[in-house]
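Peer 1: Prediction below, plus the sequence it came from.
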Amino acid sequence: MALALTYGTSHTLVRMRLASLRHALKDSFRLTWIVTGGLVGLVLAGGTIWVAAKGDHDVLVVVLGVWMLGWVVGPLFAGGGDETLKPEYFTMLPLPPRTLSTGLLVAALAGVAPIISLIALLSLVISGGTVAAALVAVPALLLQLFCFILASRLAVAVYGVLLQVRAGAVIAALVNAFILAFTAQGWALIVAFVSTDVQGTMAKAARIAPSGWGFDAVQAAGRGDWLQVIGLLLALAVLAGAMLFAWSALLVRRTTASHANSKPRRLLTAKTPGGAAAAKEIRSWTRDLLYGHKAIFAIAYGLFFCMMPLAIGLKSMLPWAGPAAVVMAGSMSSNLYGADGTAFWTTLMTPGSARPDVRARQRAFLLVFGPSTLMITLLLTWWSGYHSAWPLVLSALPALLGGAAGLIVACSVYSAVPTTDAHKRSGNPLNSGENEGETMGLVYVMLVLVATTCAPALLVALNAGWWGVPVGLLSGVLCWWYFGRVAARRLDKRGPELLTLLRHGRSPAEQAKKTAGFDALPKWRRTLAGFCLGFGAIPLFPQAVVPAIFKLTGNHDTKSWFLALYQTGPWQWVVIVLMAALGLSMYAFGGLTYYRAKKRAPGGSVAAVAS
């Protein structure tokens, strides 16, 4: 009876998952990202198989460990992973937790990522070397794939639990920030690690990790050690069962836990509209765990990003930890009104509240990030010993703070993305609704926009030293004032339309109108535009901005993967300029493609679409 129920549930959930995937493929934007991700995954899977064919077992077992790590940490940066079938959808059905979790696990196999991982795990068959080892590789790779998926689901579930308590949200933010910073600056840790000649230790650690148990079983079969083969396969099965049990328990907690309302610790005592709005915003940053998570994440990312090069003795990045934190904070705060959801009606229904609310959000942002980033900048610049960096960072920081404080409200009003209301958040706080891809696109655009606000101050500081500081202050104040004024006017004129968008989302007709111009473009142009927006940061930041910072701060020792630093004399600046031009051109091409596509859409204007 239980087996039949589990089979029926799994069959139904798989059909639902496939139907959702077919629906997603009809959206050209999502199709572009799915195809791009699939092609990149196939290249990585092919590389894994190539490593296995070469017979380099130490490298192969490390690569398999990276695959499992990707399954664990990847969903943490993708809004909690693919939760098309949320557990909350099935709370009213009389399904035992094990049946539901098993069905969701089987449904998770019906996707692009599991298929690509299965192709990568075929490297186990190739690495066997004998017929017996190849036969053992079949159950080993299947168990390994189940462990990958279960580890991913369990990580997201644990992460969601952490985000529901303050200390857990801080820990989760620190882990998230470290992992993201490692993707950009991990080269320094890798160089330091490799230079100590411990590659063998890494391979041994990868064999001990669960990602290496399937590989060890295949190798044991090749040696004829069948006792070890049985033990390792049983260990994989037990591990999968334990993770399934733990995930089932967390699903029960997620779908049944209730959170009692607590009495406010301190009531609002403000006597003016601006004071009330400011107090409300400060409480949002200190009491909403997702707001706090973003704040800790942004500051920690700036610190990790600029301190990782210390592993190879490089201090020239330290002065830029504060500015890097501001850029990340601005991008993470680019959807403030979208995060409000239907609670925005309280602001809309209060006459004359637009300007005080916008200014309050700006002040709250400056109070949260201004003192902390200033202290980080002062301390780390002093520690670095690069005295030439003082006018640069003290010019850039106020410009970035003011630019970010202005851009976040303007972007939130003009390009709000509907997200799940705070009181309707699922047990997975990482998932903000069906528009996660649009939210991430907004974050990427804001990274570039916020970073460019310090350009005038930096140019003056480079040519006139300390004169860049007043220019940075002036540009910061102007950005804060002008973009806040624009956002307040927009709220006054289009507030009801914004509330409708946040309450109901875009209707199918509006969604079709929004994507009509883009869908009319040739497929190659759509794909190229998505590629340029997704990868334009590579030539712009690590290949142009970072080498330029190294040269301006007098660091001539580190080369790593920075192409410009391998050149001589003036050719270094030539390569930096070319890389910057390439990155900006990629962003310009992608942005103009989307802009012109929206202009061609029925109804016409970008402003109408953004509303």
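Peer 2: Alright, I've got the coordinates.

Peer 1: When you work out contacts or count neighbours from here on, use the C-alpha atoms and nothing else.
Peer 2: Fine.

Peer 1: Would you mind listing the residues in contact with the residue most central in space within the chain?
Peer 2: The centre of the chain sits closest to Phe77, judged by CA atoms, centre = their mean, with a distance of 3.6 Å. With contact taken as CA atoms under 8 Å, 6 or more residues apart in numbering, Phe77 is in contact with Asn176.

Peer 1: Next up, a structure to set beside the first:
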Amino acid sequence: MQWTLYKRRSTGGRLVANILLGVLGFFAATGLVIGAVAAGLEKSSSAGGFIGVSLVGIGVMWAYLPALSGFSDNTLQPRQFTLLPLRAEPLARALFLASLIGIPVPLTALAVLSIVGYAAARAPVTLVLAVPAAVLTLVLIVALSRVISVALSQAARTRRAREAALLLFVAGFCALYAGQFLLNGAIAAAGDGLGIVTVIPFAWGIAAVERAAHGEWMLGVAAVLGLAALDAALLAGWQRLIRRAFAGTIPLPSPSRGRRTRRGYLRGGWRASPRGAVVARELSLWGGDIRRRYQLLSPIAFAVMSGVLPLFLENFPFDARWGAWMVLLMAVMAALNLYGLDGKSFWHIALIPRAASADVRGRQLSWALVVTPVAVLPVVVVRAFGGAGFDRAAVPVAVTVSMIGVGAGLIAFASAAAPYPVPEARKMMSFSTRNSSSGAAIGWAFGAMGVLVLTTVPCALLAALLPGALEWLGALAAAAIGAIFWWSLGRKAIARLRDRPDLIQYAVTRA
């Protein structure tokens, strides 16, 4: 079943993306193996420490990315079998084995062979520990990822729980991103870099080889046995989670909407116009729909990394002056499927062609109102408190204005041209809303990145290179370009809504 599901989903643009990612992953994993062999020949604990850090990075990505990217939603889910007369234990083993199908697991297995390569070059006799350690490390990485995904789907059954999990993942992602630079700096400064990473189980395979190479075979065997114990605990936890799903002890998911008070709500003023009504509705959805908050996950994370972390970390490898560019890029990528979030309720728009203009313009304006503070705040914080100053302020202004205008046009046109269905939050095992994206949607994502670069860079260069007050010509050019894209692409989206609403309705409800 999993193989059939994988083949049916690997078509068109998704297949091309899988092939490209597979090729890049293959070269990266091969490079890690070659680097491990070189580190083994160097016979340096510090070099082995960097290989251990690489394995730790792979393990952390496996722990986080399935929940962030939606990869966990592409596998068979336990809830799909709870009504069948099946035993939980055999099904748990079958689901775990089925989840190994796909490109990520073979690439991870190739990367984990770096333990074997390191042992072969460091001391061939340690291969007796390296081979089982590599297998156990692979099982540890995959099992931890699966347990986190299922546990998250069972724990986040209420709206508050999903919001808490979302905040936890944002904080964890930012902490891990900053921690990797601190860890690399500590390894470079320490004489024994391997001793620093051995506290993390993903590096225990390298640690076992290194200890055995120094004649400390008992410590090496203990590290391998520790990996085996962790694997056994994770697999037992996996079976327990599956058994819990079959036993019916998981609380039913609560509805996404809580009780809302209408006190103080006025239909007059700006809300009385068609466009104002759309803006009010969209702003309410951005604040109330948990799936919209999922879409803000990456912009908020990059806002923290560009606006907060540079204040506390020296030599941070991210120029905060370009923080708005990254935040807005992530915000545009996240909002290219607004009509997919409507789902079956899209027919309300499809039945009233005259409402297309107000709907598109209202969505554009509400998106800009939501993402502008997220993009501006980190730039202001870093320039005010980080010593960057407000010189050449026209550059971030030009970048922000251009990307908001162009991005508003892109999200409107892409949402109408390449929509795809988004499941309800209670049926999702991840924070991703892009699991059902089509090849056209993937193409739109890459195309939008290119358009943003081509329209933003000239304005930024103009603001950066012109002397004195002339630098603000770059901001004026950015405003003109943003306005053109906002209006023209929005007009194309309106025409699409009026001409073929049936295609959009089918696309967002076909799941």
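Peer 2: Done, it's in. This one's a predicted model, so the numbers in the text were calculated from it and none came from an experiment.

Peer 1: what's the TM between chain one and chain two?
Peer 2: Here the superposed chains carry a TM-score of 0.80, computed using TM-score structural alignment, normalised by the length of structure 2; 483 aligned residues with a CA RMSD of 3.7 Å.

Peer 1: where's Val209 of structure 2 relative to Val380 of structure 2, distance?
Peer 2: 49 Å (CA to CA, to the nearest Å).

Peer 1: what's the neighbour count on Ile312 of structure 1?
Peer 2: Ile312 of structure 1 has 16 neighbouring residues, counting by other CA atoms under 10 Å.

Peer 1: hmm, back to that, neighbour count winner among Val209 and Val380 of structure 2?
Peer 2: Neighbour count, other CA under 10 Å: between Val209 of structure 2 and Val380, Val209 has more, with 34 against 19.

Peer 1: now for Ala414 of structure 2: what does it line up with in structure 1?
Peer 2: With TM-score structural alignment as the criterion, the equivalent of Ala414 of structure 2 in structure 1 is Cys411.

Peer 1: Which helix or strand contains that match?
Peer 2: helix 390-414 (DSSP states H and E).

Peer 1: Tell me what angle the helix or strand just after that helix forms with helix 390-414.
Peer 2: Remark: after helix 390-414 of structure 1, the chain's next helix or strand is helix 436-452, criterion DSSP H and E. With axes from the mean of the first three to the mean of the last three CA atoms, to 10 degrees defining the directions, helix 436-452 of structure 1 sits at 140 degrees from helix 390-414.

Peer 1: can you list contacts of helix 436-452 of structure 1?
Peer 2: Contacts for helix 436-452 of structure 1 (CA under 8 Å, 6+ apart): 78-79, 327-328, 330-332, 334-335, 400, 403-404, 407, 417.

Peer 1: Thr453 of structure 1 against Gly403, yeah?
Peer 2: Yes. Counting by CA atoms under 8 Å, Thr453 of structure 1 touches Gly403, with 5.6 Å between them.

Peer 1: Spit out the residues that contact the two alike.
Peer 2: Common neighbours of Thr453 of structure 1 and Gly403 (CA under 8 Å, 6+ apart) are 475-476.

Peer 1: between those two, who's got more neighbours?
Peer 2: In terms of neighbours (other CA under 10 Å), Gly403 is the more surrounded of Thr453 of structure 1 and Gly403; the figures are 30 against 24.

Peer 1: ok, the nearest residue to that one once chain neighbours are set aside - contacts?
Peer 2: Leaving aside its sequence neighbours, Gly403 of structure 1 sits nearest to Cys479 (CA to CA, 6 or more residues apart in numbering; 5.0 Å). For Cys479 of structure 1, the contacting residues are 402-403, 405-407, by CA under 8 Å, 6+ apart.

Peer 1: Ala132 of structure 1 too?
Peer 2: If you count contacts by CA under 8 Å, 6+ apart, then Ala132 of structure 1 has 221-222 around it.

Peer 1: gap between the aligned partner of Phe81 of structure 2 in structure 1 and Leu3 of structure 1?
Peer 2: Aligned counterpart of Phe81 of structure 2 in structure 1: Phe90 (TM-score structural alignment). Phe90 of structure 1 sits 19 Å away from Leu3 of structure 1, going by CA to CA.

Peer 1: Counting neighbours, go ahead and name the busier of the two.
Peer 2: Phe90 (12 against 9).

Peer 1: List the buried residues in the helix or strand Val471 of structure 1 falls within.
Peer 2: Taking DSSP H and E as the definition, Val471 of structure 1 sits inside helix 468-504. Neighbour counts over helix 468-504 of structure 1 (16 or more other CA atoms under 10 Å) mark 468-481, 483-491, 495-496, 498-503 as buried.

Peer 1: which residue in structure 2 lines up with the residue nearest to Gly403 of structure 1?
Peer 2: By TM-score structural alignment, Cys479 of structure 1 lines up with Phe485 in structure 2.

Peer 1: With Trp322 of structure 2 as the reference, measure out to its match.
Peer 2: Relative to Trp322 of structure 2, and taking CA to CA, Phe485 of structure 2 is found at 22 Å.

Peer 1: Over to Met403 of structure 2?
Peer 2: Counting by CA to CA, the gap from Met403 of structure 2 to Trp322 of structure 2 is 12 Å.

Peer 1: got it, and Gly450 of structure 2?
Peer 2: 17 Å.

Peer 1: do the same with Gly205 of structure 2
Peer 2: Taken as CA to CA, the span from Gly205 of structure 2 to Trp322 of structure 2 is 39 Å.

Peer 1: In terms of neighbours, single out the busier of the two.
Peer 2: For Gly205 of structure 2 versus Trp322, the count of surrounding residues by other CA under 10 Å is larger for Gly205: 32 against 16.

Peer 1: Distance-wise, check the residue nearest to the more buried one when sequence neighbours are not counted relative to Pro85 of structure 2.
Peer 2: Closest residue in space to Gly205 of structure 2, ignoring its immediate chain neighbours: Ala133 at 5.0 Å, by CA to CA, 6+ apart. Separation of Ala133 of structure 2 from Pro85 of structure 2 (CA to CA): 37 Å.

Peer 1: Likewise for Val399 of structure 2?
Peer 2: For Val399 of structure 2 relative to Pro85 of structure 2 (CA to CA), the value is 58 Å.

Peer 1: Neighbour count: the two, which is higher?
Peer 2: Between Val399 of structure 2 and Pro85, Val399 has the larger neighbour count (other CA under 10 Å), namely 28 against 8.

Peer 1: how about the more buried one, what's its partner in structure 1?
Peer 2: Match for Val399 of structure 2 (TM-score structural alignment): Ala396.

Peer 1: ok, its match touching Gly472?
Peer 2: Yes. Between Ala396 of structure 1 and Gly472 there is a contact under CA under 8 Å: 6.0 Å.

Peer 1: Mutual contacts of the two, please.
Peer 2: 454, 457-458.
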